[in-house]
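S.K.: below is the structure, and that's it, no one-letter string:
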C-alpha cells in the first residue's frame, strides 16, 4: 500500500514559495524550525511519492513452536 503525498507536497511547495515555515495539510499543522528543514521534508515526500515506497512498514512476524519430544 503506497500513500499519496501530493497534498503534503503541495503545502510544502506553497510554504517554500511564500517563505512560511508552517503548513497545514490533511488536518495536520506542522511548523518547521528553518527553511532548510522544510526543504528537507519536501525532498523526503517527493522521493517517497516518486519511488512508490510505502512509508508505513509493518514488523515481520515470527512464530515459535515448542515440541517436547
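M.R.: Alright, I've got the coordinates. What you are looking at is a predicted structure, and each value in this text was computed from that prediction instead of being measured.

S.K.: every contact and neighbour count from this point should use C-alpha atoms.
M.R.: Fine.

S.K.: burial measure for residue 27, as a count.
M.R.: The number of residues packed near residue 27 is 5, by other CA atoms under 10 Å.

S.K.: and it, what does it touch?
M.R.: Contacts for residue 27 were tallied using CA atoms under 8 Å, 6 or more residues apart in numbering; there are none.

S.K.: cool, and residue 46?
M.R.: If you count contacts by CA under 8 Å, 6+ apart, residue 46 has them with 5, 9.

S.K.: let's bring in a second model and compare:
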C-alpha cells in the first residue's frame, strides 16, 4: 500500500493534468469530479500531518410562524 505522501503526489499529478482516474498498487480509482479529487488530497494531507481529518456537516433550520 502506498503512503499518504505517495497518494498525494499521484492525486496532485492527476489534478494538474485534468485526469480523474488514478492507478496505484494495481488499483484503479475514478473520481466523479475535481471536487472529489481535491477532497481526497485534503484527506490524505490530514493523514500525513496526523490531524483529525473528519469533518462534520451541520444544518440549521429556523421556523418563522409569521
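M.R.: All right, it came through fine. All values reported here derive from a predicted model rather than from experimental measurement.

S.K.: residue 22 of structure 1 reaches residue 33, doesn't it?
M.R.: No. The criterion here is CA atoms under 8 Å, and residue 22 of structure 1 misses it with residue 33 at 9.2 Å.

S.K.: host element of the residue nearest the centre of structure 2?
M.R.: For structure 2, residue 40 is the residue whose C-alpha lies nearest the centre (CA atoms, centre = their mean; 1.5 Å). Counting by DSSP states H and E, the element that carries residue 40 of structure 2 is helix 34-49.

S.K.: that helix against structure 1, how far on average?
M.R.: On superposition with structure 1, the mean distance recorded for helix 34-49 of structure 2 (mean CA distance after the TM-score superposition for structure 1) is 0.5 Å.

S.K.: could you do stretch 5-16 of structure 2 as well?
M.R.: With structure 1 overlaid, stretch 5-16 of structure 2 shows a mean distance of 0.8 Å (mean CA distance after the TM-score superposition for structure 1).

S.K.: quick one: buried residues of that stretch?
M.R.: Neighbour-count burial for stretch 5-16 of structure 2, with 16 or more other CA atoms under 10 Å as criterion, is recorded at 7-8, 10-12, 14-15.
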